[in-house]
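In: I'd like to go over a predicted model; first the sequence, then the structure.
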Amino acid sequence: MNTNKLWSADFIKICLSSFFLFFSFYTLATALSVYVTNGLGGSDTQAGLSMTVFVIASVLLRPFAGQLMSKYGEHKIVVISLLLFLLFSMAYLGVFGYAMLLLVRFFHGGTFAIATTSTNTTAIGIIPEHRKGEGISYFSLFMSLAMVIGPFVGLTITTHGGFTAMFALCAVCSLIAFVLGASTRRKADKQVPAAAEAQPKKSKSKLHWRDLIEKKAVPIAFSGFVVAFAYSGLVTFMSVYAHEQAIDQYASYFFVCFGIMIVLPRPIVGKLLDRVGEHVIVYPSIAIFTIGMLLLSQASSPVLLLVSGAVIGLGYGALLPCFQTIAVLAAPAHRRGLATATFYLLFDLGYGIGSYTLGSLASNYGYRVMYIFCAIIIASSSIIYFTLHHKRKRLTNAASEEAYVS
């Protein structure tokens, strides 16, 4: 058996399952604000709340994903969570009011949290140990492709085919994600049982916060929280902002430019991460992401809108897989599922709080001010990253070298 092989059949299947899972998510996330404001006659704040409710459920359930996988098995949780995600994707076709939409969004968010955590954990387990950075980068590339194609297709179908067609497409994509995920299996890591032998005694005692959170992933997860807060304004309100600027016909192409610049440098980013370390990628990516948001805040023409999309894609596309890899590698091998859940817990929390807060900000001060505020938030993530990760790692390495010399 070639343990160096990355592109195995199971890795390809879990990547494609993740693609269709996130395709459904991003199609809904982008088009739902239009559905709430135009289809249901709601306000910008209500559009933001429809995303926030989704994320609240994600935040509540994601910490339990690691425990569920440990207790019932990784594959079983992948299958059940993807099946439930499919059922609630179909439920949008029966929504007849805003209150019912919020109810469906809540349950859909909970199943999304478990499904994404379990598929992420499966993918990480399949990737060869010494190719984690590269493998996670490629795996997240499929999420990024969904991030590009989903909004484009969602806005296009909503414009030409209506909301029912959009909901039906999301249900079909959820079905494909379920079939692919259910057919994916990975061989158990032989080192995990030995590392986890100390766990059974704890399983019989009361549930402790360490059973739900991997504390070593928390520092980088806080940086992810800040980035997600700002990023939520892009996904949730981009279509409404473009409509306000009278360039809404170009909104879907914004996400195409966004996605192209995520996809093109991704293979390089993964290899750089394994070879030269994370700091070389993180700081330039934050700067590029910030500049992109500032350009978006001033976008009154199609050209500037598309350029801002490309710049944001380059910055965000390099930043997210880097943060995720740092979180995973910070944890012991048998707690990497928890590390993934911890990272996305704070990412979801930032996304949810951001959707509601930025929606209120946009209602009072306009979208230009909102995107300038997002740029400031993104820039501040560099300070958080330096304080909670870079500086701490430097001090840890210095202490290790000193101990080795002595």
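Out: All right, it came through fine. Owing to the predicted nature of the structure, the values given are computational and were not obtained by experimental measurement.
In: for the rest of this, base every contact and every neighbour count on C-alpha atoms.
Out: OK.
In: elements contacting the strand or helix carrying residue 357?
Out: Residue 357 belongs to helix 336-365 when assigned by DSSP states H and E. On a contact count with 3 or more C-alpha pairs under 8 Å, 6 or more residues apart in numbering; DSSP states H and E, helix 336-365 meets helix 44-61, helix 65-72, helix 98-126, helix 218-244, helix 302-330, helix 367-385.
In: what angle sits between the third one and helix 44-61?
Out: Counting by axes from the mean of the first three to the mean of the last three C-alpha atoms, to 10 degrees, helix 98-126 lies at 40 degrees to helix 44-61.
In: ok, and for helix 98-126, which residues are buried?
Out: For helix 98-126, a neighbour-count test (16 or more other C-alpha atoms under 10 Å) marks 98, 101-102, 104-126 as buried.
In: coming back round to it: export the helices and strands packed on helix 336-365 as a markdown table, with columns for distance to residue 192.
Out: Putting the helices and strands packed on helix 336-365 into a markdown table (distance: least, C-alpha to C-alpha, whole Å) gives the following:
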| stretch | distance to residue 192 |
| --- | --- |
| helix 44-61 | 24 |
| helix 65-72 | 11 |
| helix 98-126 | 10 |
| helix 218-244 | 22 |
| helix 302-330 | 15 |
| helix 367-385 | 30 |
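In: how about the ones you listed, which one is nearest residue 3?
Out: Smallest distance to residue 3 across the helices and strands packed on helix 336-365 (C-alpha to C-alpha): 9.7 Å, for helix 98-126.
In: distance between the closest one and the chain's centre?
Out: Remark: helix 98-126 is offset 11 Å from the chain centroid, using C-alpha atoms, centre = their mean, to the nearest Å.
In: helix 336-365 and that helix, what's the angle between them?
Out: Interaxial angle, helix 98-126 versus helix 336-365 (the same axes, to 10 degrees): 140 degrees.
In: one more to weigh against that first structure:
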Amino acid sequence: MALGSSMASYDLKRLWFATLLSYVALGFMSPLLPIYMSHRGLSPLNIGLVASLATLIAIIPVAIMGRISDIINREKLQGMLGASLALLTVIYTYASSLLQFMVLHPAYIGLAFSYMTLSGAVAMDYIKTKRGTEFGKFRTSGAIGWIFGPFIGGLMADSLGFPSVFLSSSLFYFVSALLFWIGGSRKRRIHKEWQFKISPHVEAFKKVLTNRAAYTLYASVFMAWISTPAYYTFLPLFMTEEIGTSRFLSSLAFSVTPFAEVPAMLYLGSLSDRIGRKRVIALCLAAYPVRYVLTVSSGNPWLIIAAQLLHGFTFGGLYVVSVSYLSETVDEDLKGLALSLYSINSNVGRFIGNYLLGFLVDNYGYAPMYYAATLISAFSIPILVLLSRQNSQRKHE
């Protein structure tokens, strides 16, 4: 028993560093890709087209990889995905036309989404008790990696140019992939009848999507994520155009969020072990409307920046507790698929929100958009409560 616990602890440390390196690699590139595409001659319209196309197409590989990870060795699959990402980042150096970016960027985003999502599923293969607490500790790796990645990547782009950023990102992805590859707690082979039949996989999707606990979480988080472009897309514009702040202060609103994520992941994960996952999920969802009201009503850039510390609840805490919740409510051999569908669900909500909130900004301005985001995100809580009650009533019938 002690030996097994010691091995699990070693593996979680290995996976922590693998995930840390993957987020450093992602952070190197993500903030700079729109700038790089512009540098290569793409117009803002073309860049928006490439980004939208990547978001939509990424749904397919994320779902497929999630399902495959439930059938074959998950860590070996992660190793292959990481190696593929290492290759794709180097190819960016040679991309120069709209068509090339329309092929390359969706491939990269699809694999990156899969890689980040499945890192959580791999960790949950080892975490069997106090899942909120232990996964909260594990997931600090991504937040810490994201602190260093964009900062170092920006410095390298300014001093050494874009190729150095892509090569460095490639190296970090490769080392991360190697750390995943050397694992192997689950040496499962594909069942022969599954190799060419579609029906078992369709049944797997059906099981997850009709799981009452899973679709309750999906529905409530989807509503909250429709509102997230109010932060991810429009906050810098709101601060610079409406409030009149500098670009530095608008970027600071993003830079502070990882410092809130780490303690939130640790505390809220542990809290969910004590008082229950749904209560903490409801608490995290309640932070969305509070965050938007504080952002739009203060008028003070420093108060706006302080309000973004609620990102610890709306992203860090919500993600940690949601993953723990899903891992406990779906079958063990559906875990990768369930977490992939959670990621897809969130990103589709954000995709819709970009167009909806963008329409509101264009036609009515930033303040009405933020109040609309407040209202939309607030609906996530009654959805969670009502569906949970409905499920509870069905259990007692």
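Out: Great, that's in hand. Just so we're clear, the structure is a prediction, and the values are computed from it rather than from any experiment.
In: Provide the TM-score value for the superposition.
Out: Scored against TM-score structural alignment, normalised by the length of structure 2, the superposed chains reach a TM-score of 0.83; 389 aligned residues with a C-alpha RMSD of 3.3 Å.
In: looking at the helices and strands packed on helix 336-365 of structure 1, which is closest to residue 183 of structure 1?
Out: Among these, the nearest to residue 183 of structure 1 by C-alpha to C-alpha is helix 98-126 (11.9 Å).
In: what's that closest one packed up against?
Out: Judged by 3+ C-alpha pairs under 8 Å, 6+ apart, the packing partners of helix 98-126 of structure 1 are helix 9-34, helix 44-61, helix 65-72, helix 74-91, helix 132-160, helix 336-365.
In: at 7 Å what do you get?
Out: helix 9-34, helix 44-61, helix 74-91, helix 336-365 (3 or more C-alpha pairs under 7 Å, 6 or more residues apart in numbering; DSSP states H and E).
In: just send the ones you listed back as JSON lines, with mean neighbour count and distance to residue 266 of structure 1 too.
Out: Converted to JSON lines, those look like this (neighbours: other C-alpha atoms under 10 Å; distance: least, C-alpha to C-alpha, whole Å):
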{"stretch": "helix 9-34", "mean neighbour count": "24", "distance to residue 266 of structure 1": "15"}
{"stretch": "helix 44-61", "mean neighbour count": "23", "distance to residue 266 of structure 1": "27"}
{"stretch": "helix 74-91", "mean neighbour count": "21", "distance to residue 266 of structure 1": "26"}
{"stretch": "helix 336-365", "mean neighbour count": "25", "distance to residue 266 of structure 1": "20"}
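In: residues contacting residue 152 of structure 2?
Out: Residues in contact with residue 152 of structure 2 (C-alpha atoms under 7 Å, 6 or more residues apart in numbering) are residue 28.
In: distance of it from residue 165 of structure 2?
Out: For residue 152 of structure 2, the distance to residue 165 of structure 2 (C-alpha to C-alpha, to the nearest Å) stands at 9 Å.
In: residue 349 of structure 2 too?
Out: To residue 165 of structure 2, residue 349 of structure 2 is 30 Å away according to C-alpha to C-alpha.
In: and residue 144 of structure 2, by the same measure?
Out: To residue 165 of structure 2, residue 144 of structure 2 is 19 Å away according to C-alpha to C-alpha.
In: now residue 299 of structure 1, what's its secondary structure?
Out: Three-state assignment for residue 299 of structure 1 (DSSP: H, G, I helix; E, B strand; the rest coil): coil.
In: and for the closest residue in space to it that isn't next to it in sequence, the neighbour number?
Out: With sequence-adjacent residues excluded and distances taken as C-alpha to C-alpha, 6 or more residues apart in numbering, residue 299 of structure 1 is closest to residue 305, at 5.1 Å. Neighbourhood size, residue 305 of structure 1 [other C-alpha atoms under 10 Å]: 23.
In: right, and residue 305 of structure 1 touches residue 294 too?
Out: No - the pair residue 305 of structure 1 and residue 294 fails to qualify as a contact (C-alpha atoms under 7 Å) at a distance of 10.9 Å.
In: okay, now residue 236 of structure 2: neighbour count?
Out: Neighbour tally, residue 236 of structure 2, other C-alpha under 10 Å: 23.
In: state the distance from residue 178 of structure 1 to residue 232 of structure 1.
Out: Taking C-alpha to C-alpha as the measure, residue 178 of structure 1 falls 26 Å from residue 232 of structure 1.
In: still on that earlier bit, how about the helices and strands packed on helix 336-365 of structure 1, which one is nearest residue 342 of structure 1?
Out: helix 218-244 (6.8 Å).
In: that closest one versus helix 336-365: what angle between them?
Out: Using the same axes, to 10 degrees: helix 218-244 of structure 1 against helix 336-365 is 40 degrees.
In: after helix 218-244 of structure 1, which helix or strand is next?
Out: Using DSSP H and E, the helix or strand that follows helix 218-244 of structure 1 in sequence is helix 251-263.
In: please compute how far that following helix lies from its chain's middle.
Out: Centroid separation for helix 251-263 of structure 1 versus its chain: 16 Å, with C-alpha atoms, centre = their mean.
In: what sits up against the helix or strand following that helix?
Out: Using DSSP H and E, the helix or strand that follows helix 251-263 of structure 1 towards the C-terminus is helix 266-276. Residues outside helix 266-276 of structure 1 that contact it (C-alpha under 7 Å, 6+ apart) are 133, 134, 137, 138, 141, 318.
In: repeat for stretch 134-142 of structure 1
Out: 6, 15-16, 18-19, 124, 127, 263, 266-267, 270-271, 274, 321, 325.
In: circling back: who has more neighbours, residue 144 and residue 165 of structure 2?
Out: A side-by-side neighbour count of residue 144 of structure 2 and residue 165, using other C-alpha under 10 Å, places residue 165 first with 25 against 19.
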